[in-house]
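Trainee: Could you work out the structure for the sequence below:
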Amino acid sequence: MKRKSKWFKLTPPRVFAGGFALIIAVGTLLLSLPAAAVSGEATPWVDALFTATSATCVTGLLVVDTGTYFTKFGQVVILILVQLGGLGFMTTVTWFAIAMKKRISLRDRLMLKESMNLLGIEGVVRLIMKVLIYSVVIESFAALYFAYRLSQEMPLGHALYYGVFHAISLFNNAGFELFGGFRNLTPYVADWGINLVSMLLILFGGIGFIVLSELVDYPSSRRLSLHSKVVLTATGILTLLSALLIFIFEYTNARTLGPLSLDTKILASLFQAITLRSAGVNTIDITGLRSATQFLMVIMMFIGAAPGSTGGGIKLTTFVILVGAVLTMVRGKQDMVLFRYRVPKRDIYKATTFSLLGLFCLVLSTMALSTVQGQDFLMILFEAASAFGTVGLSAGLTPELGFAGKINIIVMMYIGRVGLITLAFALQPKLKKDSYRYPEGKLTIG
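Mentor: Below you'll find the predicted structure:
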């Protein structure tokens, strides 16, 4: 009995991982109902599970076309899953608790800290309330703009529905869209308004609520934390570098940037670079990209978005710490310093662990997919990286996945959203602390 209690103790990682699993289970049940499909027939459970996981893990990989396969009921279910998945299970529960005037206990605060990837519990409830305000304001303004723009080509009521759906999907970096035919935003590649608003939504969702909160408070506080400085700097550098490389690689490609005007080529390159953070929407044909561009995207999707955001991957801060550790070693320095702050050794160990576990999962998933799917290796790697990074871009493989391939991608999306370390802690019966230390040994490295 005592052993059983170790497994069923509700630790923060277990609540976080279990909350996502519960949302996915409910979403699967609703999406498998005949009322959710245009055909009036029950959706196969594996397709319903895949769609529910993709929505809850805010990924956007699709085995069926959202705009043509699902009814309004099914689309609304997907939208709710996206919102719950993007903001988090514990965040939503806390909002209801505050609305019911319930006290937020220390245990609840610890769980919120885990779900938001915070360093401590100080100010966590205040941040949760800011998340609600920021989400409502940003999504509302974006929805109104999309509705205004789309009303020029469809009835107002239809445009308003599309506006709300795409504002929520883009802000939560989910990648679901309703235009049909797996076209995504390709019809609007030259539309500066839709592109700019979409990119802002993706960036706001991808940098995380911690950074967003500090940016809003910056005019009065005049300060940013080390976390925000690293996230904003890394986002800027990786986005500009990716945009430049995409522009160079695809400049003459007749299937992507080739036929476009110079200003549209720049806009499309920047959009694709930003969407790699975790958004899963595209304005050019991903299947038509050159191999060099697709491999660049694999690297960027593996890095992912910021901690505490709606994105997956190993996270921006992890990548920065890895690069910083390499530069520190090459320069012969003892301490790694970022913005005049020394990075603790434990953070370097943590970043290394994240990266290696992520690489192991990506390699294992790619090998398994290569065994059951007969497509090109780069296409398979692209899809696995997209699932792990919860990005949602597809090189064309996902709609052709068999049963084993769908299960593979489902697992990768869940791991990418929940996080490898959180999942590992959730599965541990009990954390053990060593009562002794071994003598230090020396190894030859390099």
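Trainee: C-alpha only now, for contacts and for neighbours.
Mentor: Will do.
Trainee: Report the central residue of this structure.
Mentor: The centre of the chain sits closest to G311, judged by Cα atoms, centre = their mean, with a distance of 2.1 Å.
Trainee: So that residue lies in a strand, does it not?
Mentor: No: using DSSP: H, G, I helix; E, B strand; the rest coil, the assignment for G311 is coil, not a strand.
Trainee: just checking, it touches L276?
Mentor: No: judged on Cα atoms under 8 Å, G311 makes no contact with L276 at a distance of 10.0 Å.
Trainee: Report the distance from the one helix or strand A268 maps to to the chain centre.
Mentor: Using DSSP states H and E, A268 maps to helix 262-275. How far helix 262-275 lies from its chain's middle: 20 Å, per Cα atoms, centre = their mean, to the nearest Å.
Trainee: Alongside the first, I'd like the structure of this one:
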Amino acid sequence: SRQILKEQLNLDTFSGIIRLLKYVIAFTFSVEGIGALFLATRFVPRFGWLKGIWYSIFQAISAFCNAGFDNLGDSIYPWREDPVVNITIMALVVIGGLGFLVTKEILQKRKFKILSVHGKLVLTITGILIFFGALFFFILEYSNPETLGNESFGVQVGQSFFQSVIARTAGFYSVPIGSLRDSSAFLLIILMFIGGSPGSTAGGLKTTTFGVLILSTISTIKGEKDPVAFNKQIGSGTIRKALALVVVGLLLVISVSFLLTITEKASFIDLVFETVSAYGTVGLSKGISPDLTTFGKLMITLTMYAGRVGPLTLGFAISNRTNPSKLHYPEANIAIG
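Mentor: Modelled structure (predicted):
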């Protein structure tokens, strides 16, 4: 229905939904087609025309849709030294994770300073997460012989950026995820929980939700009344919605992780990793999924479903409050912190 499209594409009104949907279809096929052509330059010489083209199309669609499904067998690991494959996959994942409204705005306006506050915030938070995610991943893993330790400096840097991009809901891997240090796994947990941007093919908490809470926290620390983003005030309703999404996400992850620690034999960090990966619809795994009990597999499955549908359902509940309560209660002062 139009209501579902409105929420899925992060629209405020119903106007222009069909026109935007036509753009989404055309843009999706165009980007995936270009990505498939780049991948074909590597896959066709390796696998032949038929398999090479099929693998190229499959990987391009999987990357743009932030799915992470792999028909090569070992994901991108055998291609970790190939810049064309890595850059193409990363570009598709990032573009797919920005959101269709943002990509349309970029194509129309082409200048950062005239983008909407939403577009600026999405691009800024995305850039920060990619850069600092790659930086910390490199610092934590460059001496690990089972991941980056035996690679050249260029490959180490490239794979650090690759995993930083991919962790935010795509699910490909270019290093053995099961061999990561606990600190690196925790870094990926943070990135997976944040995820991509609203109205995109990505899952997770969403970059704008994270950005709004950070700006709100900064304004509170500085003693300012209202948080500001790019010289525009962030509404209290937006802040409440962001807070609600974070609380729901954290409660879900904490609850499922707690239950898994009771029924499963894996380490705590591995169980949290699997849970957050499911919540963010990422698909990365520390390799324990096949060994989970039936209950554990069921919980991971339900978490995947809740991670995809839960925030959207909450959005419906918030946006459909057409008859707000007319009662106004007196304020109460509660000690915080």
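Trainee: Give me the TM-score for this pair.
Mentor: Scored against TM-score structural alignment, normalised by the length of the second structure, the superposed chains reach a TM-score of 0.95; 336 aligned residues with a Cα RMSD of 2.0 Å.
Trainee: Can you mark which positions in the helix holding A268 of the first structure are buried?
Mentor: Burial within helix 262-275 of the first structure, assessed by neighbour count using 16 or more other Cα atoms under 10 Å, is assigned to T264, K265, I266, L267, A268, S269, L270, F271, Q272, A273, I274, T275.
Trainee: Nearest to S213 of the first structure among those residues?
Mentor: Distance to S213 of the first structure across the buried residues of helix 262-275 of the first structure (Cα to Cα) is lowest for I274, with 20.4 Å.
Trainee: To what extent does stretch 128-143 of the first structure diverge from the second structure after superposition?
Mentor: Averaged over the aligned pairs, stretch 128-143 of the first structure sits 0.9 Å from the second structure after superposition, using mean Cα distance after the TM-score superposition for the first structure.
Trainee: Tell me where the second structure has helices.
Mentor: Secondary structure of the second structure, counting by DSSP state H: helices at 2-8, 17-47, 49-64, 83-98, 100-109, 117-141, 153-166, 182-194, 207-221, 236-263, 268-279, 294-319.
Trainee: Distance to T147 of the second structure for those helices - can I get that in TSV?
Mentor: Shown next, in TSV, are those (distance: least, Cα to Cα, whole Å):
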stretch	distance to T147 of the second structure
helix 2-8	37
helix 17-47	24
helix 49-64	22
helix 83-98	16
helix 100-109	34
helix 117-141	7
helix 153-166	9
helix 182-194	11
helix 207-221	28
helix 236-263	26
helix 268-279	17
helix 294-319	26
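Trainee: Nearest to A332 of the second structure, out of those helices?
Mentor: Of all the helices of the second structure, helix 236-263 comes closest under Cα to Cα, at 18.1 Å.
Trainee: what's around the nearest residue to Q334 of the first structure once chain neighbours are set aside, how many residues?
Mentor: Spatial nearest neighbour of Q334 of the first structure, excluding adjacent residues (Cα to Cα, 6 or more residues apart in numbering): T328 at 7.1 Å. Using other Cα atoms under 10 Å, T328 of the first structure has 15 other residues around it.
Trainee: Spit out the contact partners of the alignment partner in the first structure of V94 of the second structure.
Mentor: Matched by TM-score structural alignment, V94 of the second structure corresponds to L203 in the first structure. Applying Cα atoms under 8 Å, 6 or more residues apart in numbering, we find L203 of the first structure in contact with I274.
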